[in-house]
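Peer 1: I'll drop the sequence and a predicted model, then ask my questions.
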Amino acid sequence: MSARITYPVGAVIKVVAQALKSIVDQIPIVISLDQFSIEALSPDKVSMILFSIPSVAFEEYSVSEEVRIIADRDEFVKSLRRASKRDKVTFEYMAGGRELKVRVFNVRNNVEREYAVPLSEVSFDRIGSINVELEVSANLPSSELVSIIKDVSIVGEEMSLIYSSELNGIKVVAHGDLGSYETVLKQFHPLTYLESTVSNTIAKYSVEHLKAIAKLLNLADECSISFGSDKPLKISFEITGGSKVEIWVAPRT
């Protein structure tokens, strides 16, 4: 069981790693025959991030059989801290090894840096996506969602998403000691898509967990959000090359 894979845009994996640093204790990595993925669940089980890159997006993808490893979070993040859009990142693992070799190669100046990321001896089961029907779905520019999360975080610790057919939009509400926040998201202002199977619904989510994943949204121009009453919030988007990010945040009761 061995793997050697090279991805041409190191900055993408760097952003994912930095976001995970504030969410998880360790980095669970799966290198299967057809894709590289990180499937991470926060210790309190409130947030989950599924990040995948198809094998065809790699410059080199040599995998003998599926590899499942748990990388040390801090060392994994450190190995990618200098990765940029011009850097290729190579991951190399040999069966039975206790470290993941990470090589960051800058094409422009022909400089390569190599890191050895410690691995846990603990095995894990793949998480996979959540199979749940969410009544409200919408698309919007990622920058708009980032702005909303930033504004809400100034006010309180909880964000409410309220959909009503009468409003034909999604109201975002937050309250706190410093005041309150409210905005309405409608078709074309700024939603590019809106659909609901119910006439009314409301859900509440932790602002702290939303802040932790906000930087991931910078990877895409547009994202999708889905939610339902007392159900998790799903945020998803695609990155150039077929890569996908799926974020789940459990509701607050």
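Peer 2: Noted; the coordinates are in hand.
Peer 1: C-alpha only now, for contacts and for neighbours.
Peer 2: OK.
Peer 1: name the helices or strands packed onto the host helix or strand of Y181?
Peer 2: In the assignment (DSSP states H and E), Y181 maps to strand 179-187. Helices and strands touching strand 179-187, by 3 or more Cα pairs under 8 Å, 6 or more residues apart in numbering; DSSP states H and E, are helix 142-155, strand 169-176, strand 193-196.
Peer 1: quick one, helices of this structure?
Peer 2: 10-21, 73-79, 142-155, 207-213 (DSSP state H).
Peer 1: same list as before, the ones you listed that is, but in TSV and with mean neighbour count and distance to S52 included.
Peer 2: Shown next, in TSV, are the helices of the chain (neighbours: other Cα atoms under 10 Å; distance: least, Cα to Cα, whole Å):
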stretch	mean neighbour count	distance to S52
helix 10-21	21	10
helix 73-79	19	17
helix 142-155	18	19
helix 207-213	19	16
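Peer 1: need those in CSV with distance to R86, can you?
Peer 2: Converted to CSV, the helices of the chain look like this (distance: least, Cα to Cα, whole Å):
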stretch, distance to R86
helix 10-21, 7
helix 73-79, 16
helix 142-155, 24
helix 207-213, 24
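Peer 1: please compare the first structure with the one that follows:
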Amino acid sequence: MFTISHSDGSFIKKIFTIAISPLEVIPLNVSTDGINILGISPDKMILIKISVPSLVFEEFNLSSEAKLFLEKEDLKLAVKKISKRERVRIEYNEGDRDLKMTIFNPKTGVEKIQMIHIREEGEEPPGEIDIDLETEIQMTSDSLISLVRDVATVSDEMELSIQKSKLKIRSVGDLMRYDTTLEEGRGVMSISSKSEAVVSKYSIDLLKTVIKGIPKNTVITIGFGPSKPMKIYLPLEGGAGATFWIAPRA
């Protein structure tokens, strides 16, 4: 049983929008630490973790920990109705079949109530991923979104490699080819690599799924290694954060 609320609707909207993009069922865990979402995409190719500390919320009342599997379409509809300056309150009582989301506009006094169906069960990932990655890159989310969209016009695969402290991105299609080189101050903010020869390939379809939920104008950290999953981390307000793990291509 819990009641949590936040005065900035855009923050709640951001959290759930990130989760909705790769998942069919949203596993919401609420504990004394805060909110945690750890889920895996239906094809098992994307794992996502979102952590939001309890101190971020203006109200965080919890009588017992809860693990809920939320219906994606209901949550998607509720999130669409949230505006930036609206207060959002989320409530759950043990045994409820729905999560109650109340959206209140302090300017107009209008209150909207959205009920989000709770599934009896859902799929959970076997656990978190703990892999040492050779390369770490910082760039803006806008840069990543632009790169993915550009490569998508060429083929369904993006190859990333590190050469002489530069990030090279390559894609080869049936009719076109895409090559670009990024370095610190030109496309990326920083590049750190433990090896001078790091190459890995990733599905554009998976990357397109991820960027759907990533907010614009955000500094993100990307990690990858030879034939290892790609890690995308984006910090959120108040110490919250979201991490995506994307499976590599052979």
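Peer 2: Thanks, I have it. Quantities reported herein were computed from a predicted structural model and do not represent experimental measurements.
Peer 1: TM between them?
Peer 2: Once the chains are laid over each other, their TM-score by TM-score structural alignment, normalised by the length of structure 2 reads 0.93; 250 aligned residues with a Cα RMSD of 1.8 Å.
Peer 1: hang on, the earlier thing: can you put the helices and strands packed on strand 179-187 of structure 1 in a markdown table and add distance to E65 of structure 1?
Peer 2: Below are those laid out as a markdown table (distance: least, Cα to Cα, whole Å):
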| stretch | distance to E65 of structure 1 |
| --- | --- |
| helix 142-155 | 36 |
| strand 169-176 | 45 |
| strand 193-196 | 40 |
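Peer 1: E75 of structure 1: which of these is closest?
Peer 2: helix 142-155 (27.4 Å; Cα to Cα).
Peer 1: excluding chain neighbours, what is closest to the most far-flung residue of structure 2 relative to its centre?
Peer 2: Seen from the C-alpha centroid of structure 2, the residue lying at the greatest distance (Cα atoms, centre = their mean) is L175, 32.7 Å away. Of all residues not flanking L175 of structure 2 in the chain, V154 sits nearest, at 7.7 Å (Cα to Cα, 6 or more residues apart in numbering).
Peer 1: so who does that neighbour touch?
Peer 2: For V154 of structure 2, the contacting residues are 171-173, 175-178, by Cα atoms under 8 Å, 6 or more residues apart in numbering.
Peer 1: if we use 10 Å, what do you get?
Peer 2: Listed by Cα atoms under 10 Å, 6 or more residues apart in numbering, the contact partners of V154 of structure 2 are 170-178.
Peer 1: list only buried entries from those.
Peer 2: With burial judged by 16 or more other Cα atoms under 10 Å, the buried subset of those is 170-172, 178.
Peer 1: show me what S199 of structure 1 lines up with in structure 2.
Peer 2: In structure 2, S199 of structure 1 lines up with E196, judged by TM-score structural alignment.
Peer 1: what's the neighbour count on the closest residue in space to its match that isn't next to it in sequence?
Peer 2: Excluding its sequence neighbours, the residue lying closest to E196 of structure 2 (Cα to Cα, 6+ apart) is Q163, at 5.7 Å. Q163 of structure 2 has 15 neighbouring residues, counting by other Cα atoms under 10 Å.
Peer 1: go on, K215 of structure 1?
Peer 2: 14.
Peer 1: for it, what are its contacts?
Peer 2: By Cα under 10 Å, 6+ apart, the neighbours of K215 of structure 1 are 15-16, 18-19, 146.
Peer 1: change it to 7 Å
Peer 2: Going by Cα atoms under 7 Å, 6 or more residues apart in numbering, K215 of structure 1 touches A19.
Peer 1: what's it aligned with over in structure 2?
Peer 2: Under TM-score structural alignment, K215 of structure 1 pairs with K212 in structure 2.
Peer 1: roughly how far does the nearest residue to F60 of structure 2 once chain neighbours are set aside sit from E91 of structure 2?
Peer 2: Using Cα to Cα, 6+ apart and skipping residues adjacent in sequence, the residue nearest F60 of structure 2 is I4, 4.5 Å away. Distance of I4 of structure 2 to E91 of structure 2, computed by Cα to Cα, to the nearest Å: 7 Å.
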